[in-house]
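Asker: pasting a predicted model and its sequence here:
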Amino acid sequence: MTTLVHVSDLHFGRPAVAERLDALREFIEGIEPDGIAVSGDLTQRCTNREFAQASAYLGSLREIAPYVVIPGNHDIRWLGAVARNLGFAGLLRKGAHNFKYSRYRRHISDDLSPSLEVPGAVIAGLNTAHGISRGSLTKRFRDLGVIGHVKHADIQRVKAAFEAADPGAARIVMIHHNPIRGELSGRHGLANTEQALHSFSDLGTELVLCGHDHQDAVHTIEKGAHGLVISTAGTISNRIKPGRASSFNLVETDEDNLRIIAHSWKKGVGFVPSEDRSFPRRTLSRPT
């Protein structure tokens, strides 16, 4: 059995709640998982102070288990995203691109799309947070800078990570933006959802981890070569949807099954199991 903890949207800054962050770390320490997946939005305002707090917290988690982390839309500097799109003939584009992710890279990681393999599973992290960019534009003005998209180059990163992994390892993709329409928000997080999900499926992905919507949810869909399980983790912060609690997901996988257990915050008690879903693994349809 391989055990992974999937957390998202920590939002260090004013929305962060120390009591819940401490309880989450204690939970992780208690179960000693094989790995930890952190799907973005470490900060609220992308400040150096918030990133320093996030870095210290991730450091405490590293003492328990290896982790893989990607940026979210709150973790990039929007001015850099705008400047990159105004650049001419590449004169400003590279500098603006570096500026956009400069604080994330300084405090968290230079790798925006990292991978992590642990016994029984491989997690291919994929950066979908590009700010205001052509690939993320939609017809809705309120999506500006919030919606993400999957780049072809990052699909190739996923392919390489899967090809290098143990054949029996569960193939997992981690992105920040939710590819399934949120029940409460009514929005997709990705501008190119259909294309991305078909690509993930064709690469043999079994599970997609995401966040962004601040609402825990588990979905199954049929795309491409085979179906996908999509697990959305909620937020640990107080930026919760009405009627929802702070939450994270526990993922368990063995040779035959994939299990996702959502854990929600209960005042005075801590994080308790709130939903438990199991699915048969579809390893027979994996590309060779």
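Answerer: Sure, I can see it.

Asker: contacts, neighbours, all on C-alpha from now
Answerer: Fine.

Asker: mind checking the end-to-end distance for stretch 98-106?
Answerer: Distance between the two ends of stretch 98-106: 11 Å, counting by Cα to Cα, to the nearest Å.

Asker: who are the neighbours in contact with the residue most central in space within the chain?
Answerer: With distances taken as Cα atoms, centre = their mean, the chain has residue 39 as the residue nearest its mean C-alpha position (2.4 Å). Shown in contact with residue 39 (Cα atoms under 8 Å, 6 or more residues apart in numbering): 6-9, 69-72, 174-176, 209-211.

Asker: at 7 Å what do you get?
Answerer: Residues near residue 39 by Cα atoms under 7 Å, 6 or more residues apart in numbering: 7-8, 69-70, 174-176, 210-211.

Asker: can you tell me how far it sits from residue 266?
Answerer: On the measure of Cα to Cα, residue 39 and residue 266 end up 23 Å apart.

Asker: alright, now check it against this:
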Amino acid sequence: MRYVFAMFKFAHISDIHLGPLPRLTMRELLSKRITGFVNWHRTRRKHLLVNTLDLLLSDMKDREPDQLLITGDLVNLATKIETRLAREWLDTIGEPADTTVVPGNHDAYVPGAHDKSVAAWYPFVKSDDDPGEWPKDDHIFPTYRERGPIAIIGCSTSNATPPFSASGYFSPRQARETVNLLKKAGERGLFRVVMIHHPPIHGAASSHKRMIGIRRFAAAISTGGAELVLHGHTHLNTVYELKTHNRPVPVVGIASASQGPGGHKPPASYNLFSLSGEPGNWNLVCERYGLTQAGDGIALDSSHVFYGDQPLPMPAIQPETVEIL
């Protein structure tokens, strides 16, 4: 099967970190959440702003993407109230069929939180052929959705970690199933977009925030084939590449969608991808829109051509600044 589309647009945001923090009980604080609670009040609450997120989403909606992809960290400490409010926020964005979510490390902040987050957000997470309710299955990832000319493969690196750690894990089982889904999508002539929270690149995150299973993920992409990988986690606007048996695969990160001006991380941004063409002759342009220096609007920040007449070279990796999580 071959697809030829005039244009299909999809947007990418990440690391929403919806605030403010709710009131926490003493029981909730007697866990890793105490470190996140302190970090929120010392740092994050000053720069992660709801009005910034609203500005970003309003500008993005005006550009009418066909699909929105969110690569994790919708919440901060994965409390019950945060998880419920994140679902309510997702419902305000649009229909679950038009938004695809994978979880991040903050969505699995303590043991048991990952499953509760996935259950609450399941309509926005699930594969096209999965049941309407969460089947209480830890193995729902990778997920698979087809939208127009693209196949969306959602991977999860989300797992609970000890205090002062924010690493992710990509398992052998998930790698095998990702290969199968990538091959399936390739046979259907679809443009394959892989979503994952942690950057699958050595050196892209500091050691306590790295993804465990990077080589396994790279092997899955090389074996199964893919056209684009999207991630979050670092709160940075980055473009890397993964070497494969064919051409390099772009790996694109994005700043936190709630990051206000004046912080040590780039202000809030989103990626808008415009895809046209057909298998073997894709044209993909990525425009990044970000918060202005004054913090009162959104403007075009940069433009990349990944597939087309003049694809841009991938820049070198820049290590991330370490911060307490």
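Answerer: Okay, I see it. None of the values given here were measured: they were computed from a predicted structure.

Asker: what does stretch 195-204 of structure 1 rub up against?
Answerer: Stretch 195-204 of structure 1 is contacted from outside by 150, 159, 171, 223-228, 286-287, using Cα under 7 Å, 6+ apart.

Asker: quick one: buried ones out of those residues?
Answerer: Buried members of the contacts of stretch 195-204 of structure 1, scored by 16 or more other Cα atoms under 10 Å, are 150, 159, 171, 223-228, 286.

Asker: on that earlier part again, tell me the counterpart of the residue nearest to the centre of structure 1 in structure 2.
Answerer: Matched to structure 2 by TM-score structural alignment, residue 39 of structure 1 sits across from residue 71.

Asker: residues contacting the counterpart of residue 62 of structure 2 in structure 1?
Answerer: Using TM-score structural alignment, the partner of residue 62 of structure 2 in structure 1 is residue 30. Going by Cα under 7 Å, 6+ apart, residue 30 of structure 1 touches no other residue.

Asker: same question, residue 51 of structure 1
Answerer: Applying Cα under 7 Å, 6+ apart to residue 51 of structure 1 gives the contacts 43, 107.

Asker: that one - that's part of a strand, no?
Answerer: No - counting by DSSP: H, G, I helix; E, B strand; the rest coil, one finds residue 51 of structure 1 to be helix, located in no strand.

Asker: roughly how far apart are the equivalent of it over in structure 2 and residue 151 of structure 2?
Answerer: Aligned counterpart of residue 51 of structure 1 in structure 2: residue 83 (TM-score structural alignment). Distance, residue 83 of structure 2 to residue 151 of structure 2, by Cα to Cα: 27 Å.

Asker: where does the aligned partner of residue 116 of structure 2 in structure 1 sit, in terms of helix or strand?
Answerer: Counting by TM-score structural alignment, residue 116 of structure 2 corresponds to residue 103 in structure 1. Under the criterion of DSSP states H and E, residue 103 of structure 1 resides in helix 102-107.

Asker: which is the succeeding secondary structure element to that helix?
Answerer: Next helix or strand after helix 102-107 of structure 1 toward the C-terminus (DSSP H and E): strand 115-118.

Asker: off-centre distance for the following helix or strand past that next one?
Answerer: The helix or strand immediately downstream of strand 115-118 of structure 1 is strand 121-125, counting by DSSP H and E. Centroid displacement of strand 121-125 of structure 1 relative to its chain, using Cα atoms, centre = their mean, to the nearest Å, is 11 Å.

Asker: which position in structure 1 aligns with residue 235 of structure 2?
Answerer: Using TM-score structural alignment, the partner of residue 235 of structure 2 in structure 1 is residue 214.

Asker: after the helix or strand hosting residue 172 of structure 1, next one along is what?
Answerer: Using DSSP H and E, the element containing residue 172 of structure 1 is strand 170-174. Beyond strand 170-174 of structure 1 in the direction of the C-terminus, DSSP H and E gives the next helix or strand as helix 193-202.

Asker: and the closest residue to residue 79 of structure 1 other than its chain neighbours, how close does it get to residue 128 of structure 1?
Answerer: Nearest in space to residue 79 of structure 1, with sequence neighbours left out and distances taken as Cα to Cα, 6 or more residues apart in numbering, is residue 100 at 7.1 Å. From residue 100 of structure 1 across to residue 128 of structure 1, the span is 13 Å (Cα to Cα).

Asker: likewise residue 201 of structure 1?
Answerer: Residue 201 of structure 1 sits 17 Å away from residue 128 of structure 1, going by Cα to Cα.

Asker: cheers, nothing more for now.
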